[in-house]
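> I would like to see how this sequence folds:
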Amino acid sequence: MNDYATIHQPVLLEQCVDLVAPALDHAGAVAVDCTLGLAGHTIAFLKAAPQARLIGIDRDAEALALATERVRREGLADRFIPVHAAFDAFTAVLDEQGIDGVDAVFMDLGLSSLQIDETERGFSYSHDAPLDMRMDTSQPLTAERVLAQYDAESLARIFRTYGEERYARQIAREICRRRDQEPITTSAQLNRLVDEVIPQAHRPAGNPAKRVFQALRIEVNGELEKLAATLPQIANRLNVGGRLVVESYHSLEDKTVKSFMAQGLVADVPPGLPMIPEDAQPFFRELTRGAVKADEAEVARNPRSASVRLRGIELTRPVPERWRRRFSSGGASQRRRRGR
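Predicted coordinates:
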């Protein structure tokens, strides 16, 4: 097995620590890393905040085991609680741990080094592998199953919405035509198909299938649904002064995060109101001016940081009751129509 402790490079690590650590500088502080991965960020948070304990959530059992071992080797296991779950189980995880409120929550929405580099997981279009793409290998829905069972309209929607693929409809129709002759089960088959459908003059830089692979991964793992369901849960369990810090790598992820944070950054009143009531005042404070991006040096060190968008907010007062009710109604985990 690869030495992931050596090759794993957390994205914007210093900036993330600078945003998260101030909220953990007190006795009894609790942080949650919703996307533990190989624990690169988690280890840095624990070292920067010696009074804090941290709950590390990951739906990938293999990543969770490797991360737990890395934390143990760093001598930090006594302040670390690993949890095997999807992050949209956020409220349930805290309830199971007997924790009412937390001081910092971190989310790194990109694929981990483990998922990218283990070719048999089927996440990468660069290697021939079974079309799996599951972050949680215990779930039934795989990329192969999506390609085999979804109709052309559903496939086109996925490729267009999650991959922003110009030729979504044509690719979807070709998938449905070919699967009737031979199952599409490997990344090499899908690569060839997309390569033959997209005209040479309209190809993106790099592999022409990268948008299709991205869209399939988002669909298989319900990434955008889970993100939208989790953010309200986090807001409802942040302590005053608590911070939410999120790294996104896809425009739809960043749009979801930005839109959610914006709800608490502005006064909740009609335009032109001469006086803003106290309970309508903003309850989030922006920690970043817009989204922080990786500079040239970071991208050179770690090419996976090229598309990152980092945003952070701090809860400045308790979430107003009407927002808490709204967040609660929108924060429950949603079961997906297929494969769940």
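
> Please make it C-alpha for all contacts and neighbour counts, starting now.
Fine.

> Just give the number of residues close to the nearest residue to residue 7 once chain neighbours are set aside.
Take residue 7 and drop its neighbours on the chain: the residue closest to it by C-alpha to C-alpha, 6 or more residues apart in numbering is residue 113, 7.8 Å away. Residue 113: 18 surrounding residues under other C-alpha atoms under 10 Å.

> can I assume residue 313 sits in a helix?
No. Membership of residue 313 in a helix is not supported by DSSP: H, G, I helix; E, B strand; the rest coil, which gives strand.

> Correct me if wrong: the residue nearest to residue 7 contacts residue 4.
Yes. Applying C-alpha atoms under 8 Å as the test, residue 113 and residue 4 come out as touching, 7.3 Å apart.

> Strands of the stretch 151-300 of the chain, start to end?
In the stretch 151-300 of the chain, the segments counted as strands under DSSP state E, counting those that start in this stretch are 238-248, 284-286.

> The structure of the following sequence is requested for comparison with the preceding one:
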Amino acid sequence: MDLEQLKRLPKVALHDHLDGGLRPQTVVDHLGEVGHEIPTTDADLLAEWFYDAANSGSLVQYLQTFDYTVAAMRTRDHLVRVAREAVEDLAADGVVYAELRYAPEQHITRDLGLRAIVEAVRDGLQEGMDLAAAQGRTILAKQIVTSMRHGDPTNEIAELAIEYRDQGVVGFDIAGAEDGFSAHRFVKVFEYLRRHNFPYTIHAGEAVGPESIFDALQICAARRIGHGVRLVEDIELGGDTPRFGRLAQYVLDQQIPLEVCPSSNLQTGIADEIAQHPVGVLHDLGFNISINCDNRLVSGTTMSREFALVAEAFGWGLDDFRRITVEAMRASFAHHDEKQRLLDEIILPGYAG
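Next comes the predicted model:
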């Protein structure tokens, strides 16, 4: 399948960072407005700079590029524009459902508090959905709010998520540097969310191995994992038959959704090339994986490009993409009726067609 065919396939984006997917020109415009330094004011060169700067093999260095994108999201108008454009870009790429995550605490200013931040993103997402609908494209976009895992593990952002659960906030996450900042630091936050029947996902198995995934699943009781690709370290692949460690067997048996981001994982050092990425093995072994962009600007990618990469590397075809898209929709934090409507009216007919 070529890229144009892949663009036409309905897609579900479960792992997309709002502050990692800005249009380069938007970064130029916004940093100019606030007087922030910028590597270049040429949008095309800036896109190249982001990709090259993130392509270090280190998650810590990868995350340093966000100093510029976060600085470009410092006013209500900035946040509305970024959210609107994200939805427009995803819809143009065939995405019909998207969960866009970000850390509200990173955008606080003297004039912009947590509630105003969530409301600005809410309004931007709605504008994007309305514009997409006017162009004949269906997309449902929701928010996942995150706490930074190196910060104090308070309930503040979790309480914010629950306050806006009926206004498009569908989940919670912790993000940032994984190594040295275990998820179990936030165990009481996750307990609070469960008591309020609120779903969450946890970044794990990206920069740290299976122990990070165990921490997220068995100590923090997550039922969806961001990345999770280093789970492959708990599988012996040398012989004729794979041998699963206890954790890998559990994740397989329980069909825990893994939000895999191939290009981003290459940039942070999981493998040297896409053909060596664990997603091929995990998919073949029956794990519940979805394909995602992580950060469209920083990784210079789109959902269709990610599909194209795994199609070329692993020979995936229409049946594979139907399977991962349907499972991603089922693993989403949308309400059941929303999931069923998108599956029945958009996703399944789109693949049948």
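
> Need the TM-score between these chains.
Superposed pair, TM-score by TM-score structural alignment, normalised by the length of the first structure: 0.27. Supporting alignment: 158 aligned residues with a C-alpha RMSD of 6.5 Å.

> before we move on, the earlier item: gap between the residue nearest to residue 7 of the first structure and residue 211 of the first structure?
Distance of residue 113 of the first structure to residue 211 of the first structure, given as C-alpha to C-alpha, to the nearest Å: 19 Å.

> Kindly report the same for residue 223 of the first structure.
In this view, residue 223 of the first structure and residue 211 of the first structure are 15 Å apart by C-alpha to C-alpha.

> Give me the more crowded residue out of those two.
Taking neighbours as other C-alpha under 10 Å, residue 223 of the first structure and residue 211 compare with residue 211 leading, 20 against 17.

> Just give the nearest non-adjacent residue to that one, would you?
Closest to residue 211 of the first structure by C-alpha to C-alpha, 6+ apart is residue 163, at 4.6 Å.

> Compute the number of surrounding residues for that neighbour.
Counted with other C-alpha under 10 Å, residues neighbouring residue 163 of the first structure total 24.

> Residue 188 of the second structure and residue 156 of the second structure: what is the separation?
Counting by C-alpha to C-alpha, the gap from residue 188 of the second structure to residue 156 of the second structure is 12 Å.

> Residue 115 of the second structure too?
11 Å.

> again with residue 350 of the second structure
To residue 156 of the second structure, residue 350 of the second structure is 40 Å away according to C-alpha to C-alpha.

> if we can go back for a sec, need the winner for burial among the strands of the stretch 151-300 of the first structure.
strand 238-248 (a mean of 23; mean count of other C-alpha atoms under 10 Å).

> helices or strands up against that strand?
Applying 3 or more C-alpha pairs under 8 Å, 6 or more residues apart in numbering; DSSP states H and E, we find strand 238-248 of the first structure packed against helix 13-20, strand 102-108, strand 309-315.

> Next, format these as TSV and append mean neighbour count.
Below are these laid out as TSV (neighbours: other C-alpha atoms under 10 Å):
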stretch	mean neighbour count
helix 13-20	17
strand 102-108	25
strand 309-315	24
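
> how about these in JSON lines, adding distance to residue 80 of the first structure?
Converted to JSON lines, these look like this (distance: least, C-alpha to C-alpha, whole Å):
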{"stretch": "helix 13-20", "distance to residue 80 of the first structure": "16"}
{"stretch": "strand 102-108", "distance to residue 80 of the first structure": "14"}
{"stretch": "strand 309-315", "distance to residue 80 of the first structure": "23"}
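
> Those: which one's closest to residue 32 of the first structure?
With C-alpha to C-alpha as the criterion, residue 32 of the first structure lies closest to strand 102-108 of these, at 4.8 Å.

> That closest one vs strand 309-315, what angle?
In terms of direction (axes from the mean of the first three to the mean of the last three C-alpha atoms, to 10 degrees), strand 102-108 of the first structure departs from strand 309-315 by 170 degrees.

> For residue 300 of the first structure, give its distance to residue 248 of the first structure.
According to C-alpha to C-alpha, residue 300 of the first structure and residue 248 of the first structure sit 19 Å apart.

> for residue 18 of the first structure, same thing?
Distance of residue 18 of the first structure to residue 248 of the first structure, given as C-alpha to C-alpha: 17 Å.

> ditto for residue 47 of the first structure
As for residue 47 of the first structure, its distance to residue 248 of the first structure is 24 Å (criterion: C-alpha to C-alpha).

> Likewise for residue 162 of the first structure?
Relative to residue 248 of the first structure, residue 162 of the first structure is positioned 14 Å away (C-alpha to C-alpha).

> which helices and strands does the helix or strand in which residue 26 of the second structure is found pack with?
Taking DSSP states H and E as the criterion, residue 26 of the second structure maps to helix 24-34. Under the contact criterion of 3+ C-alpha pairs under 8 Å, 6+ apart, helix 24-34 of the second structure touches helix 43-54, helix 66-71.

> Quote the end-to-end distance of stretch 172-187 of the first structure.
End-to-end span of stretch 172-187 of the first structure (C-alpha to C-alpha): 16 Å.
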